[in-house]
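In: For reference, the sequence and a predicted model appear below.
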Amino acid sequence: MVALISKTELKDLAIAAGDELEGASALEILTWTDEHFGSSWAVASSMADAVVPSLAAKVRPGVDILFLDTGYHFAETLGTRDAIAATLPVTIRTLKPAQTVDEQDVSFGKRLYERNPDQCCALRKVMPLRKALKDYDAWVSGLRRDEAASRATVKVVDWDDGRGMVKINPIAAWTQDDVDRYIAENGVLVNPLLSDGYGSVGCGPCTRRIAPGEDARAGRWAGSSKVECGIH
């Protein structure tokens, strides 16, 4: 179906679905995704947990899960990726930047993440994901409205204008309690860092533990005005 309609029609479809599917369950949203895009959709996962990969696998066993291996990840994050690959019926695609960390250090200087975190994220996250998403017509993320003020208006289905494709956020309306309940009821894998003081898991050099009462994402790029990596 997707191959037969224009980008304008696809955008209209996404915008309409964003309204029509508001209030639908995550599985209903992903079922809509599979009905419209077949095998041409994938899930982007930071490996903080396996909630969205687990939901996606119920709709399409073997679904592609895209993981951005920046070269700066905690060992626990890589371990979570490997455990998900071993226990869920999914296909993990590990995406790597054009340059290794050492090669980037030569080109841009060491600790680029300190001097220009936006550029570092662009090189190690945004560009590799953009390249990989060219293989699909739609992509799925685990964005939730309650995570941060910058995500408060996230729709369950939207148009990714920068990439010219449909973006699905099946758990956008979930709260942390909803996530915790799904994890407990389904035995979902969780990155152990979330039980060690981290509210959100990103690259090692740019992620710290959070203090009681802090926003879950307060430990990301702490001390700077940066709140998103640029993927979303």
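Out: Sure, I can see it.
In: When you work out contacts or count neighbours from here on, use the C-alpha atoms and nothing else.
Out: Will do.
In: So which residues of the protein form helices?
Out: For the chain, applying DSSP state H gives helices covering 7-20, 26-37, 51-59, 75-87, 101-108, 112-115, 117-121, 127-133, 176-186.
In: Included below, for side-by-side comparison, is a second structure:
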Amino acid sequence: MGDRLTYDNWDEHDHERLNNTLTDFMDVIKWAFQEYQDKIVYACSFGAEGMVLLDLISKVNPQATIVFLDTGLHFKETYALIDKVKQHYPKLHIKMAEPVLTVEQQAAEYGDKLWERHPNLCCHMRKIEPLQQELASADAWLSGLRREQSVSRQNTAYINQDDKFKRIKICPLIHWTWDDVWRYINLNNLPYNTLHDNHYPSIGCEMCTLPVKNETDIRSGRWANFAKQECGLHQT
């Protein structure tokens, strides 16, 4: 597809027209796989939004490529969920993308518990670099971002020019609320991370995620002791 929309041929007017044309999340997903075919991946964290988007994607492309950024520091509940997902969607290609350094190698080179001293560097090595590697052979990637999640995500569009990874980033769930997400999970009896039942609305690495007391700020449990709300995947 020579006329495929890419980061390099992005046009603001075409982008605005496209985002105004795609008014339904399923239309966005269908367009994404028609446009990019095997040149698109879904970077899934297996949170609540992730389970919704996984299910929707499976209805459009049952053999889609799903990438999980396996930092080696996730909760045991997250790994248990991934095993369930592999059974629930046996045709999906779920790839565990690992950093160059193991946790032990990172400690030997940068010191123990880097996430406590320099969380941005830890996130860069264990999440951003692996995704860069996975996107090297792709033109676009899917994300479960929702505008309601945080102030920094309020202007997210369906189709975005991602300056971080120099790719097209597609976010079908931008208009979904937290209640919408859980209504879909419950109605469709989807598997989900059991940590959600214990006040963990947003789940990342175990060392950097705490339960949330204020339900109106679902990301307040992430990097709670730092002036940090994003791992860097969704910053330009």
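Out: All right, it came through fine. Because the structure is predicted, anything quoted here is derived from the model rather than measured.
In: what's the TM between chain one and chain two?
Out: Once superposed, the chains reach a TM-score of 0.93 (TM-score structural alignment, normalised by the length of structure 1), with 230 aligned residues with a CA RMSD of 1.7 Å.
In: so which of the helices of structure 1 gets nearest residue 151 of structure 1?
Out: helix 176-186 (14.0 Å; CA to CA).
In: returning to that earlier point: among the helices of structure 1, which is nearest residue 169 of structure 1?
Out: helix 26-37 (8.4 Å).
In: So which residues make contact with the closest one?
Out: With contacts defined as CA atoms under 8 Å, 6 or more residues apart in numbering, helix 26-37 of structure 1 is touched by 1-2, 21, 41, 55-56, 59-60, 137-138, 156, 168, 170-171.
In: Buried ones among those?
Out: Taking 16 or more other CA atoms under 10 Å as the criterion, what is buried in the contacts of helix 26-37 of structure 1 is 21, 41, 55-56, 59-60, 137-138, 156, 168, 170-171.
In: Please produce a markdown table containing the residues you listed, extended by distance to residue 129 of structure 1.
Out: Listed next are those as a markdown table, based on distance: CA to CA, whole Å:
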| residue | distance to residue 129 of structure 1 |
| --- | --- |
| 21 | 26 |
| 41 | 13 |
| 55 | 21 |
| 56 | 19 |
| 59 | 23 |
| 60 | 21 |
| 137 | 13 |
| 138 | 13 |
| 156 | 20 |
| 168 | 15 |
| 170 | 19 |
| 171 | 21 |
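In: Nearest to residue 96 of structure 1 among the residues you listed?
Out: residue 41 (19.4 Å).
In: burial of residue 160 of structure 1, as a residue count?
Out: Using other CA atoms under 10 Å, the number of residues around residue 160 of structure 1 comes to 16.
In: Of the helices of structure 1, flag the one that's most buried.
Out: For the helices of structure 1, the stretch with the most neighbours on average is helix 51-59, a mean of 22; neighbours defined as mean count of other CA atoms under 10 Å.
In: Check which helices and strands that one sits against.
Out: Counting contacts by 3 or more CA pairs under 8 Å, 6 or more residues apart in numbering; DSSP states H and E, helix 51-59 of structure 1 packs against helix 26-37, strand 41-44, strand 63-68, helix 176-186.
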